[in-house]
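Asker: Sequence unavailable; structure follows:
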């Protein structure tokens, strides 16, 4: 039953409950009263109950206007009209919001309850229909039209059988419910007036208010009895079904079911404490779905899956899996984008603030932002930043997100070997999850974040699939507008996501994947750039990290240069950052202990705090010896100068000896250089006898360090010519370039790093291939100060300029 037989929800308070007054008087169905049709009566509105003629009913009064009505009616000893409001949610119903048929009632007694509420005992007298309203202030007063009593033969056997059936069925319901006191059945058995008994049961059974109102509106007591019997029969069947279910549950109960019922009780307690029931959960899911901006196809899939969830039992093992899937769909930002900041000046300011140098990368980002500003919509490019470790490729992604005012997410692909990590698992698997792409879009809460795919060159493949192949769809602007995740099983648009991949080595990236990305090289920092990065970024950051103030620790640019040259050898600045942090820890210890120290660090302080220098840079050593020429080399940690040493010695079996841990390409350059000299000996002033009678030895110092590459070709030719002719090499000169068998000088790479290494070593003149002039033009003028460049196309030009006529 929806309500207990012995409890009534009373007018004015949804929470108040009172036992009905059980009367054993032989009250008539409708009593004669001293009232005529058309008279005006005050009308009391009830919220959750209906008053029947002849029945005493307790009513809890809470509304101020109802209190006033009751007090005045008691003082005047007048009757009142009682009507039930149509909508129980309305606190102050108007005349139009009441059922038009009610009951004339007399106030028997007013009780002041211990909890501070007021309860009125009303006795129903006669039914009436509302006439015209007189006033609604301070309470409703209206004309009432009384109903004439419908007389019925109580001795009629059919009616007696009906009353007997009602009585037996009601007593049966009371006994089976287990929630009603036995006094209720005792009272019903002892009511002798059949009309009163019908009205009494109509009042106190837990029917819906609408059903009770329908019963009141039936004029004939016999018809009212039949309708009552129908409602009682439904109530009895509901109780029987409930008891049957309970009995079946008891028959097969075991430990698992016991735990289940305990969990049910826990959920009920949690629900009382404020948690949502499964029905409320589903309503909330629908509300969230209504606000999503997804496509019609996605919406169709969602509501189909939601219907599956509705059909599942909340304690089914598949329920949580289905619920997780639906919540994932709701959490995804379907067509929800953050607004890009199109202020190019602000974007440039942010990029320059966070990173020094990287002009090519910054220019590319600003170009993308400019196109977005003009066009309003654009498929985001797939950028791949490649270069040595520690140069700021990953941190650049966060700066780009800040400049564009987009969300930032990052996924590390290093060591990833399962394709499902990218595409997700199918929901048929236990513990299935979306792939890393969808997971991070969920985390970003927008469909256009800056998405950094870190270490894309370190993806591996095994029997579980090839993740790099799964990335082909992600990183293709023509395909990723309909990216298909196995868990999600619907297409998701990634075309607005700005993917930025980072890599150290392009050789390990599959060619199809490499073809889908726009490659931007982030070269290693020059020493000058490292000094600026340390001065502008690293020192202030580490001061904050170590709790020091700017006047506690001062690192000047010359000392930073010493720190870079003597204690680090890297292309990035990670090691430099560690050394600065190490210095600050030493200073922090002195500050905390109150010791005296040099606030502005000196070179001696570096030695004291960090120990003896770990590295040394090559310096130009002069031109006193023939056959020794300075070359320029590129390494992963920056540019270096190197010396090509050559010597000739008398030998019956002339041969070429190469030492210095040279790679195949460099060995071929040496062979090529000697063959060129042999074929052009006359032009170079070398006799055939010298070539036929002398062995040649070429050595590159620091034999423990592997060296390779073609850029030492012209250096080897110059060194060999100097050794054969004895001509001195021009002072403060260095060179780099590749040669051909015909003597052509070819361009090489790493020019920026090489010339800065030459400048640090004290070189003033540099010989380069003419085609490398474009590389010089791209370098800032401040780095070229004090250097003079000589551009050549043929090896003879190199020899003529680099070698003096003077003998060594």
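Answerer: Received, thanks. Bear in mind that the values here come from a model prediction, so they are computed numbers and not experimental data. Numbering: from 1, shown residues only.

Asker: contacts and neighbour counts: CA atoms only from here.
Answerer: Will do.

Asker: Please, where are all the strands along the stretch 501-650 of the chain?
Answerer: 518-521, 628-635, 638-650 (DSSP state E, counting those that start in this stretch).

Asker: Out of those strands, indicate the one that is most buried.
Answerer: Greatest average neighbour count among these goes to strand 628-635 (a mean of 25), per mean count of other Cα atoms under 10 Å.

Asker: That one to strand 638-650, inter-axis angle?
Answerer: Here the directions of strand 628-635 and strand 638-650 differ by 140 degrees (axes from the mean of the first three to the mean of the last three Cα atoms, to 10 degrees).

Asker: Who are the packing partners of strand 628-635?
Answerer: strand 638-650, helix 713-725, strand 733-735, helix 751-760 (3 or more Cα pairs under 8 Å, 6 or more residues apart in numbering; DSSP states H and E).

Asker: hold the first one in mind and look at this next one:
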């Protein structure tokens, strides 16, 4: 607030909100605190330190009042998309609660029950003039939006409804039962092209998983070994952490060539190139470690990697598979791409409870503790096709698990 000596002085936003709510214990929503900016007027995050600290906010002083005011009964809820952009001292005074993105089935229900009726009303249409089936809504979700929430979905539904209303007003049609064909005609060509699983097993290409605030998806990691100096080339606009994962994968492969079943001199005097497609998109994180190692071992041994299988997990120099985050989003993206089997760290087993039950029953999860477990599942032995079935007994698999990275 402002001191009362100034012209037009008034209390600060917190006291104004409490006066408006007419209660001493209201709920304040601080939206998008990760986008706080510092200017010549001051640093908002510094002002929030006292407000959000339960040890200090009982004596909060507003400049307009000039006396301590008790905020200990006020509930503050802050929202953010990127935790790393919240100042550390401010984040230390908050209790973290994570909300994952919606599944396609959840978006479909939200669209049917809430978004579509609201857009009908806002565009002057009634239920008889425009009907939209599940296939039309699902086409909009899959081909015209890519997000964790439903904001873009509502925009696209509204855009579709406006074009239908225009046709009705022009006398071209009286009503429309929308299908996927009408969605394509009115909204234009699809703008989202998610990855699909590879058509066949391939040597040197492994399928990994990643997630962003917009949701999860799969990615392909390609490895190639060629004559040249003993060097490692990493391309695809990879971050430092991801490059370190590639180096760890190469070091482990060289040190454990016998265990992995690859020739001793297969990596001596050879240049190793690991590439992650979509080179214009920056990528980082440790969870692609086992994917890079699998692609490399496949390229050296000549064994194909299963195309229906995706994997995620951090790899150490000793071959341990460490847990990762964002498992639910990654699994949802893999299912959308057509993946049926997933390898994940054994320490992420408890995170399977976050995955919807209908997806758990349709997928096979393999829990791996070492890279040896990953290789036995992922690689297809052309000479002895029965070997994979026998070795599968040595690792833990979860089929139709009732119990994401």
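Answerer: In hand now; what should we look at? Predicted, not measured: the structure shown is a model, and the values here were computed from it.

Asker: need the contact list for the residue minimising distance to the centre of the second structure.
Answerer: The centre of the second structure sits closest to residue 211, judged by Cα atoms, centre = their mean, with a distance of 2.8 Å. Residues near residue 211 of the second structure by Cα atoms under 8 Å, 6 or more residues apart in numbering: 217, 326, 329-330.

Asker: Could you identify the most distant pair in these?
Answerer: 217 and 326 (11.2 Å; Cα to Cα).

Asker: By residue count, what's the longest helix in the second structure?
Answerer: Assignment by DSSP state H gives helix 151-169 as the longest helix of the second structure.

Asker: Buried residues, that one. List them.
Answerer: For helix 151-169 of the second structure, a neighbour-count test (16 or more other Cα atoms under 10 Å) marks 152-154, 156-162, 164-165, 168 as buried.

Asker: residue ranges for the strands of the stretch 301-405 of the second structure, please.
Answerer: So, for the stretch 301-405 of the second structure - with DSSP E, counting those that start in this stretch - the strands run 304-305, 309-311, 314-315, 321-322, 341-345, 364-368, 379-380, 396-399.

Asker: so which of those strands comes closest to residue 53 of the second structure?
Answerer: That would be strand 321-322 among these, by Cα to Cα, at 34.8 Å.

Asker: Mean distance between that closest one and the first structure after superposition?
Answerer: Compared with the first structure after fitting, strand 321-322 of the second structure deviates on average by 0.4 Å (mean Cα distance after the TM-score superposition for the first structure).

Asker: and for that strand, what span of the first structure is it aligned with?
Answerer: Residues 745-746 of the first structure are matched to strand 321-322 of the second structure when aligned by TM-score structural alignment.

Asker: Also stretch 15-27 of the second structure?
Answerer: Taking TM-score structural alignment, stretch 15-27 of the second structure hits residues 438-450 over in the first structure.

Asker: chain center to the matching stretch: distance?
Answerer: With Cα atoms, centre = their mean, to the nearest Å as the basis, stretch 438-450 of the first structure stands 5 Å off its chain's centre.

Asker: re the thing from before, closest one to residue 278 of the second structure out of the buried residues of helix 151-169 of the second structure, please.
Answerer: The closest of the buried residues of helix 151-169 of the second structure, once distances to residue 278 of the second structure are taken by Cα to Cα, is residue 152, at 23.3 Å.

Asker: Right, I'll call it a day here.
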